[in-house]
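# sequence-free structure coming up:
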């Protein structure tokens, strides 16, 4: 447990971003509309957050609830949005699209990634809804910029997915398994030790950083509690 763990916190606005950085977050995932599990924020929000904090910022590219990219026009619109967000200062992203059969929507992912100009990006929890996690990873393995999978190991959350997360962490070095495993989705403090013992060193929290729920802001104290837990204090 010698390597410092990465702590990523979901932020909706500047207030959240400032509190998360003050509490010890290493990175933000910037979204809007958590009632839909996080959609693409406005370019103005990206610019404001980028001006307010200096930690890494990953911006969600997700047009609607669910994991479908939509038709060709929807994908073209998302490509335009990605470019607008780049112009607003975004240089890291979060995305992931599935076809109706649960396979990765490779055409949509490739189209959007093509607009990112090599920026680093996370494939998000769509992997937890995929028909075949291993096949998805191997199909995406060579896409430029992909350095992280945000996953709970199972659609239901970390409680159910913990064995999968530990098993996948042990496959580093295999084709499709070189990316960082960023654990999020029902993540609780009790999960930290077994995950750290498995060699996992990246953690993602949303509701856990908000004692008063999604209607309230990120709590610096709550983030600090996680920071200390990850640091073994």
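Yep, that arrived. Keep in mind that what you see is a predicted model, and the values were worked out from it rather than measured. Numbers count the residues shown, from 1 in each chain.
# could you use CA atoms for every contact and neighbour count after this?
Will do.
# verify the contact between residue 14 and residue 49 for me.
Yes: here residue 14 reaches residue 49: they are 5.0 Å apart, a contact under Cα atoms under 8 Å.
# quick one: the helices in the chain?
14-23, 43-52, 72-87, 106-114, 133-140, 158-169, 192-197, 220-230 (DSSP state H).
# put this beside the first:
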């Protein structure tokens, strides 16, 4: 018995998208400012990635950092970005709306899904800030989202694996539960076994020195000025390879091919 696993890579820029595609990613979550949890990427970046890569591109629609309680004006901005993504030919978008009481904003989520069609909508880790994950699950399913990105309401998915497994069971195939945050090549197969999830999300980020030869002495000691965040296509390939080692049944020894 074999599973078809999906590996989504969150990228911050064009080089990251190129590395994700070269490494065999199945889908790209396209962001700006991943250090802020991901913000809406630029028009130019979205268009360039759509032109150059054949795998689905899912831009995040998030106009600012901070919480996921949006004003009507912010919602209008998000709708404008959504329409742009639709016109450019994106296969999906990533978004999340909460109410002040920690529940999912069903009205905004439903409106977004209707406007997005036929694009898919992923409800992102705003889910991890909701007060009742199982009530939120039902609201998100009713609203029309295709998947939920979650770390199991912990800082990292490995720590939230038990809740993720419970959500996979509760979802019962009605929506995909996609573990994300702290997902790396070395733990992805264990997460697949522990949770029963078949879609996984990772940024695969590492840091490399900047190629700048000149470093202004006033800024040479600033930690982030002369390093760049990178994705290594080898890491993406390793994660895909490790998904191929997951066993469908602990009682047999048949490898799953991802």
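Yes, it's here. Fair warning: this is a prediction, and the values are worked out from it, not measured in the lab.
# from what I see, residue 24 of structure 1 and residue 223 are in contact.
Yes: shown here, residue 24 of structure 1 and residue 223 form a contact pair, counting by Cα under 8 Å, at 6.6 Å.
# list the contacts for residue 63 of structure 1?
39, 40, 69, 78 (Cα atoms under 8 Å, 6 or more residues apart in numbering).
# how about a cut-off of 10 Å?
38, 39, 40, 41, 69, 70, 74, 75, 77, 78, 81, 95 (Cα atoms under 10 Å, 6 or more residues apart in numbering).
# number of nearby residues for the aligned residue in structure 2 for the fourth one?
Going back to what we said before, that points to residue 41 of structure 1. Superposed on structure 2 with TM-score structural alignment, residue 41 of structure 1 falls opposite residue 41. In terms of burial, residue 41 of structure 2 registers 20 neighbours under the definition other Cα atoms under 10 Å.
# wait, residue 41 of structure 2 touches residue 48, no?
No: counting by Cα atoms under 10 Å, residue 41 of structure 2 does not reach residue 48; the two are 11.4 Å apart.
# can you put the helices of structure 1 in TSV and add mean neighbour count?
Output for the helices of structure 1, formatted as TSV (neighbours: other Cα atoms under 10 Å):
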stretch	mean neighbour count
helix 14-23	22
helix 43-52	18
helix 72-87	17
helix 106-114	18
helix 133-140	16
helix 158-169	17
helix 192-197	16
helix 220-230	19
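# residues touching residue 174 of structure 2, list them.
Here residue 174 of structure 2 is in contact with 138, 141, 142, 145, 146, 147, 168 (criterion: Cα under 10 Å, 6+ apart).
# the third one is in contact with residue 105, isn't it?
So the one you mean is residue 142 of structure 2. No: using Cα under 10 Å, residue 142 of structure 2 makes no contact with residue 105, being 11.7 Å away.
# find the residues that touch each one of those two.
residue 136.
# which one of these two has more residues nearby?
Ranked by neighbour count (other Cα under 10 Å), residue 142 of structure 2 and residue 105 place residue 105 first, with 21 against 13.
# tell me the spacing between the nearest residue to the more buried one once chain neighbours are set aside and residue 71 of structure 2.
The shortest distance from residue 105 of structure 2 to any non-neighbouring residue, by Cα to Cα, 6 or more residues apart in numbering, is to residue 98 (4.8 Å). Separation of residue 98 of structure 2 from residue 71 of structure 2 (Cα to Cα, to the nearest Å): 11 Å.
# who's more crowded, those two?
Applying other Cα under 10 Å to residue 98 of structure 2 and residue 71 shows that residue 98 carries more neighbours, namely 22 against 9.
# count of neighbours near residue 170 of structure 1?
Quick note: residue 170 of structure 1 (other Cα under 10 Å) scores 14 neighbours.
# wait, I meant residue 144 of structure 1
As a measure of burial, residue 144 of structure 1 has 16 neighbours, counting by other Cα under 10 Å.
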